[in-house]
Every structure is written in structure tokens, then in C-alpha cells.
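Visitor: Could you look at this predicted model? Sequence included:
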Amino acid sequence: MTELADAGHPSSRTDVPRDVRTTGRRRVVTAVLAYAGVRALGLAVLAVWSATRGTSPHTLLAARWDSLWYTRVAEGWYGYQVRLPEGGVHSDLAFFPLLPALERGLAQLSPLSAPDAGLLVSAVASPATAWALYLIGERLHGPRAGVCLAVLWGAVPVGVVQSMAYSESLFTALAAWALWAALTGRWVWAGTLAALSGLTRPVGAAVVAALWCAALRELWRRRRGPGARMALGLLLAPAGWFGFVAWVGVRTGSVTGYLDVQGQWGNGFDGGWAFACFVWENLTGTFVGGLALLAGVALVLWLYALCVRQRQPDALLVYAGIVVALALCAKGYFGSKPRLLLPAFPLLLPLAAALSRCRTGRAALALGALAAASAVYGAWWLNGSGPP
């Protein structure tokens, strides 16, 4: 990742003094360490909270919900399914293969179990994400914004998911580095990372669309065709996502095989109708719950509007827009909406830019308060309903 980290950054030029390059590296380290501190606080609060309830934080992080499905794929590859009492079927084909493949490989090469290998993947991928977010924030708004962006991502309410044996951290790391590579003109890197993100989560399609839109804008600006490296990157980008979806289609014997599998899980895209009905039910039932849902949706839309007003690069706007649309307009598993929004880190850029203009003490106080709130909420959430 060294080439990626240096791409488009002043430290990548040989005429930059050594002390400037050193300062740049120190800022990256500062951002990653600050992010790690936020996550460490979250895990510490989770450990204490779980101890008071007699639950295992390790089990909560590595062996519940989707983590169990990733473990089953890692240990036996694909073919496992559960038949529900009402006749439906939940198949492991709904889960993309990169995380379980890494779990399987690490378990075979080390003493780690597959669940612990999943925790290790997240433990590496989440600070890698913070690194990429720092670089993106620094490029757009300066070093302080880069640090704030990394910390804000760690301090979102469901930030504890970043420490779970889930695919969110791995996906966001790949997506963030792919977008950073596109912003700095590293198209082969961007395409390769986009292909890997497409092997990680269905929303990998958002990374592909972001890269293609960014490339089209660049070609329009230059009034010429793509170079060889750009063309190769753009061809590589959809390979992961399309390859897995096509494989599921072949395996199920249907062109719409992956959509059918998701439909059996109760997932699908209905333009947000089911979610709107869910919000309305809460408004007419537990009014406070419905109001909180409306406030959450309004906040997400407001942040995206700020991103547009901020004139973020096309790649970030397209990526965040698709992630938000897929999260809010999908039916089923309404409690997972905050988790599905976790990769939409460009939404945090306006807040990071605003905090970067504050005095250091005020910014640190605000970020500390958010980190503490995230830690408490994450511990309560995992010991309660948790992610579906």
C-alpha cells in the first residue's frame, strides 16, 4: 500500500524536504493511533458491560449473527442452507466470498480458528481504513480534517461493528483505498481494489460505479480516450462483483440466482416502501421510536446534501449516494440500516471539515464525547438486539 499512500501526496515527490515527508508520516500515524484509541475504548466498555451481564464479548464479536455464516463458509465453503419452519430457505450463497476465504486461509496457516481469523481481518482492515480516510480528508480539506475523518468513522454509533468478524471493515478499507487511488489517478490500483471490494459485499457495485463516473468526468475534461492503465483499471473494477453474482447464477441455474437467494432472506430493493411502512408503524405505535427513525433518515440525507454543496469529487458523491440509496431503499432487516450505512464515510467529510476549523481543544472534546457515546451505545447494542 506504500505506493497508494504516497500517490498524489507531497511526500511522493523527491524534491520535498525530508522533514516535510516525516511530518506527513507522523500525521498518518497520529490519525491511525487516534482511531485505534476510539476502538480500544469501545472494546473496553464492551468488556465491562458484558461482564456485568454475564455475556462473552468474544462471542458477541466473533460468533453471532452473520459471523456464524461467514464461519460456515470458511470451514466448509458454499452449500450450507437452513430451511425455515414456514418453508423458506436461507442459503450461504447470500454471503460474498472474500472474508470467509481470508478466514479459511488464516485458519489453515495459523493456530487461529475461523472466527478469530475474522476478528484479525477486521483488526487489520479497520486501521487500514483509517489510514485511507486520513489521506482523503487531508487531500480535500487539510491534515486536521484527515485526522477528524478517521476518528469520526471510528466513533459512529455502530462503530463496534468495525471490530466484529463482519465484512464491513474489510469492505470499507478496500473501497476507501480504491477511491483514493482513483482520486490520485492510480487506475490499475483502483480497479484491482474495486474488484476485491466486489468480492466482499453486494455494495461493491457502488465502488465500480464511482470509478466509472470519475473516469468519464476525467475523459470529458481532457477530451480524449482512456489510456491503457485507465482502461485496464476500468475493466478490472467489476470483475469481482460480476464474477461472484455470475457464479451464483450458474450454481442456482438461474440468471437471477443471486437476487433469488437474497429474496429468500427477505432482502430486495423496493425503493424504500417497506422501510417507510416500518417507520410509519413506529410513528403510530411507539411514537418516540418512529421520530428517532425519521431524525436518523433526515440526518443522513442532510449530510449527503452537505457533501453535494461541498462539491466533493464525483467518485465520493456517486459512491456515497449509492450506498445510502441501497441502505435506505432495501426491504427487510430494518435494524441493520445503520450497519449498512457504515461504509458511507464521505457523509462524515462535512463534519470533519467543520471540526478541523475549530480550536484543537474543542475538536478533541467533541470527538472524545462522540467516542464515549459510541462506546456505550455499542456495548448496549451488542448486549441487546445487536446486528441481525
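Guide: Yep, that arrived.
Visitor: Please count neighbours and contacts with C-alpha atoms only from this point.
Guide: Noted.
Visitor: need the helices for the stretch 151-300 of the chain, in chain order.
Guide: Remark: helices assigned in the stretch 151-300 of the chain by DSSP state H, counting those that start in this stretch are 168-183, 187-197, 204-222, 228-236, 239-252, 257-264, 273-284, 287-309.
Visitor: repeat for the stretch 1-150 of the chain
Guide: Assigned by DSSP H, counting those that start in this stretch, the stretch 1-150 of the chain shows helices spanning 2-6, 18-53, 57-62, 66-76, 98-109, 114-141, 143-154.
Visitor: I'd like those laid out as CSV, including mean neighbour count.
Guide: Formatted as CSV, the entries for the helices of the stretch 1-150 of the chain read as follows, by neighbours: other CA atoms under 10 Å:
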stretch, mean neighbour count
helix 2-6, 15
helix 18-53, 17
helix 57-62, 19
helix 66-76, 21
helix 98-109, 20
helix 114-141, 24
helix 143-154, 28
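Visitor: Put this next to the first one:
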Amino acid sequence: MGKIFLLFIGWRGFLLVTLSFAIGILPLQMNFLGGGLSNYLKHPYLWAWINFDGEHYLSIARQGYQPLTFFYFPLYPFLIRFLANIFGQDFVNLAISGLVISNLSFLIGIIGLAKLIRLDYSEKIVKLAILILLFFPTSFYFGSYYTESIFFASVIWSFYFARKGRWFWAGFLGGLSSLTRIIGLAIFPALLVEFFIVSDPARRFLKLRLSKFLPAFYLLMIPLGLSFYMFYLKRETGDPLEFFHSVSIFGEQRVPGFVLLPQVFYRYVFKVLPNIDYSYFPVVFTTWMETITAVSFGGLGLLGILGGFVLRLHSGSMRRIRIPKIRLSYVTYLVIGYLIPTLSGSFSSMPRYVLVLFPAYIIMAMFLSRVPKIAANLIFFLLIISLFIVTSLFTRGYWVS
């Protein structure tokens, strides 16, 4: 755990150094600064991490839900308000409380990730997966005023407790995840797969005893978290799906219906990418980052499916492919967690949404463990450069994801 803590401190230090450079080299965009322009200019090392959606979570924590904010799920702002009660609910304490929750949750999450990966893989895979996660281009969101950290921690530990057969805690933490983000629903089918298929299926299906299946009922707490929020929305707005129907407030890039993944790819290839303003670097960089992320994680999902369903390839030609082996429950979470954000018809924010899809980092770590060291170093170099660019843009008020 000491090494993980040092990696966390190093990552946090890198982000602060990046912000220092960004303050000196990037002009400030003032439209979506956390805390407003005056607060940002006085204390940029605090308020730079509360830009964009962070403003909404801060507002909810401060004064409750207002019109057009129901898209943001309640657990994170509730915890912020709870912690701020200890020190006082002024503006600064609410800001600090949220950042403390985010950073502490991320540390707890990566500790859990290491423990989870060690159940199946070597220490080398553990190290590579954590490094990929820390240097992923949008990893700064884990240290920002966003839900990524608390969601990540609840998902990781939910899977870990499921692997250990402690189904109450798996269901409870899964319920917290669905009270944090809609993607939390992806954990429900994934842990059902873990319970009924992966975890000693012969014993469960050949010895049909009710007591063997009772722990599965704990998993019903996962959709229950979302149900609580839907009940609140029904009472306050009359629409239990207000969080879904209000997606149109984010502009034409998202629609309040369901759009299939091939349609989204078609839209990007033939409409979005050819028509962006290629003279404006932030838009070009973020749009291509969205597209590359969607393609890359879609490919990782397909590899995960192969690795989950085809664990042993015996033919001579297939044996040499060496498809990474990964648990079917992990693959279920990866694929569903990837698909849910695309249903809005856009890859907008995709580089942030995929941050919490931990099976992808395991697959990437297995591949990096097999490539020449110079290739692995090049990939990490590109990740670090991308993290530097994206963090710089975000902290200076440029939208990135």
C-alpha cells in the first residue's frame, strides 16, 4: 500500500505542476470557471479543479437541486454537504470538502484495484494497470470536483467483495454507484454473471438449494440506488426519468432518445470530424480524443469478449494470438459501461466516462507486458503528454470532456 500511496502523491504532484505551467502559458477562458472569475484568480490551485460540471455539483451541495440540474446524481453532493457540516457550509469549505472526498475516494479506489487485480494476475500487471490509469489523459478528473472518484471506488470494492463472496457489501456498494451515476446499473448484470456463472457454477446449478441463491438478492440493492433517485424526481418534478430527459440541455450533440452505436460512429465520421474548426486546437484535440477513445475502448471491449468467452484456443493459428484472459463479469461491466453513454448519440465526454471501466486497464496492462520495453515506454510517454495537455486545457477553462 505504501507504493500505491507514493504513486498517488506523484500523480497529484504532476497535476499541480501541470497547472503551474498552464497558468503561465494558456490564456484563461472565463465562461465555466469553478467559483467564478474572482475566486479563480485569487486561488487558482483550488478553484481550477471545480470547472464545468464541478460548478453544478457545488451548487447542488450548497442549495439543493434547482431546475436543469437533475441530470447530476445526488450521492456526491450529499456527501460534500455532509462533510462540510463539520467545518461550516461556506463556499470555500464546500469546495474543499468536495476535493477531499474526490482525492480520498480515488486513493481508496486504486488500493482496491490493486487488491482486485492481484486475485488473478501478477504484480507486474497490477503495476502496469495502475500506471495506465494514473497517466490516462483524463485521469485528472479523479482529483477534481466530479463523481469519477467515488464511483470508481464503489465499483472496485463492489467487485472485490463479490470476488470474496461478501455479497451484502457488493450489493450495498453497487447501490451507492447507481446513486452516483447511471453507469452504475452496469454493475448489476456484471455481478449477476459473477454469482451465477463465474463463481463455481457447477455447485450452484447442480445443488439447487435456496440458501445457495439467497446472497444474490443482496444484488438487488444495486438498482435500488437509482430507484431512490427516481422516486425523488417523481416527487419533485413529476418525471422519474428527468435525469434522462434533461440531457438535451447539453446541446445538439446529445438527444433525449436512444441512438445505436453504429449511428454514432457514422455521425462522427461523416458529419462531426469533417466539419470541426481545424484552426482551433482545443476543439480539434478534444473531438479527435473522443473519437479515438470510442474506437479504442470499443476494441478493448471486443477483446474482452473474446478473452471472456474463449479462454482456450487450441487451433494452431489461433494459439499464437494470445488473447488476454479476463473474467466474464468484468467483460460484462466493460461492454455495458461503454455502451450506456453512447445511447445519447454522442461520444462527447467519452474520455471521461471510460475512466471507471477498470477491466480495460487490465487488458491494456496485459498487452503492454508483452510488447518490447521501448514500445511500452513510448505509449506511456504519449499518455503523459496527453494528460499534460488535457489537464492544462481543463484547468484554464477549456472544455475537454
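Guide: Nice, I can see it. Remember, predicted model here, so these are calculated numbers, not experimental data.
Visitor: ok so, going back, any chance of a markdown table for the helices of the stretch 151-300 of the first structure, columns mean neighbour count and distance to V151 of the first structure?
Guide: Supplementary listing: the helices of the stretch 151-300 of the first structure in a markdown table, determined by neighbours: other CA atoms under 10 Å; distance: least, CA to CA, whole Å:
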| stretch | mean neighbour count | distance to V151 of the first structure |
| --- | --- | --- |
| helix 168-183 | 27 | 14 |
| helix 187-197 | 28 | 22 |
| helix 204-222 | 20 | 22 |
| helix 228-236 | 18 | 30 |
| helix 239-252 | 18 | 29 |
| helix 257-264 | 19 | 33 |
| helix 273-284 | 16 | 30 |
| helix 287-309 | 15 | 17 |
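Visitor: right, and the ones you listed - which one's nearest P97 of the first structure?
Guide: With CA to CA as the criterion, P97 of the first structure lies closest to helix 239-252 of those, at 8.0 Å.
Visitor: The second structure: matching residues for that closest one?
Guide: The aligned range for helix 239-252 of the first structure in the second structure is 224-237, by TM-score structural alignment.
Visitor: ok, so what distance separates R18 of the first structure from P143 of the first structure?
Guide: According to CA to CA, to the nearest Å, R18 of the first structure stands 18 Å off from P143 of the first structure.
Visitor: what's the closest of the helices of the stretch 1-150 of the first structure to Q310 of the first structure?
Guide: Proximity of the helices of the stretch 1-150 of the first structure to Q310 of the first structure was assessed by CA to CA; the nearest stretch is helix 114-141, lying at 10.1 Å.
Visitor: mean deviation of the closest one from the second structure?
Guide: If you overlay the two and look at helix 114-141 of the first structure, the average distance to its match in the second structure is 1.3 Å (mean CA distance after the TM-score superposition for the first structure).
Visitor: burial count for the nearest residue to I249 of the second structure once chain neighbours are set aside?
Guide: Take I249 of the second structure and drop its neighbours on the chain: the residue closest to it by CA to CA, 6 or more residues apart in numbering is L68, 7.5 Å away. Neighbourhood size, L68 of the second structure [other CA atoms under 10 Å]: 13.
Visitor: Pretty sure L68 of the second structure sits against F250.
Guide: No - L68 of the second structure is beyond contact range of F250, at 10.2 Å (criterion: CA atoms under 8 Å).
Visitor: Can you tell me how far T71 of the first structure is from Y35 of the first structure?
Guide: Taking CA to CA as the measure, T71 of the first structure falls 27 Å from Y35 of the first structure.
Visitor: rewinding a little: and the helices of the stretch 1-150 of the first structure: which comes nearest A209 of the first structure?
Guide: Nearest to A209 of the first structure, of those and by CA to CA, is helix 114-141 at 18.5 Å.
Visitor: Need the counterpart of V259 of the second structure in the first structure.
Guide: With the correspondence set by TM-score structural alignment, V259 of the second structure lines up against D270 in the first structure.
Visitor: How many residues are close by its match?
Guide: For D270 of the first structure, the number of neighbouring residues by other CA under 10 Å comes to 14.
Visitor: For it, which residues are in contact?
Guide: If you count contacts by CA atoms under 8 Å, 6 or more residues apart in numbering, D270 of the first structure has them with 329-331.
Visitor: related to what we said a few turns ago, reformat the helices of the stretch 1-150 of the first structure as TSV; add distance to R223 of the first structure.
Guide: Formatted as TSV, the entries for the helices of the stretch 1-150 of the first structure read as follows, by distance: least, CA to CA, whole Å:
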stretch	distance to R223 of the first structure
helix 2-6	26
helix 18-53	34
helix 57-62	50
helix 66-76	46
helix 98-109	37
helix 114-141	25
helix 143-154	32
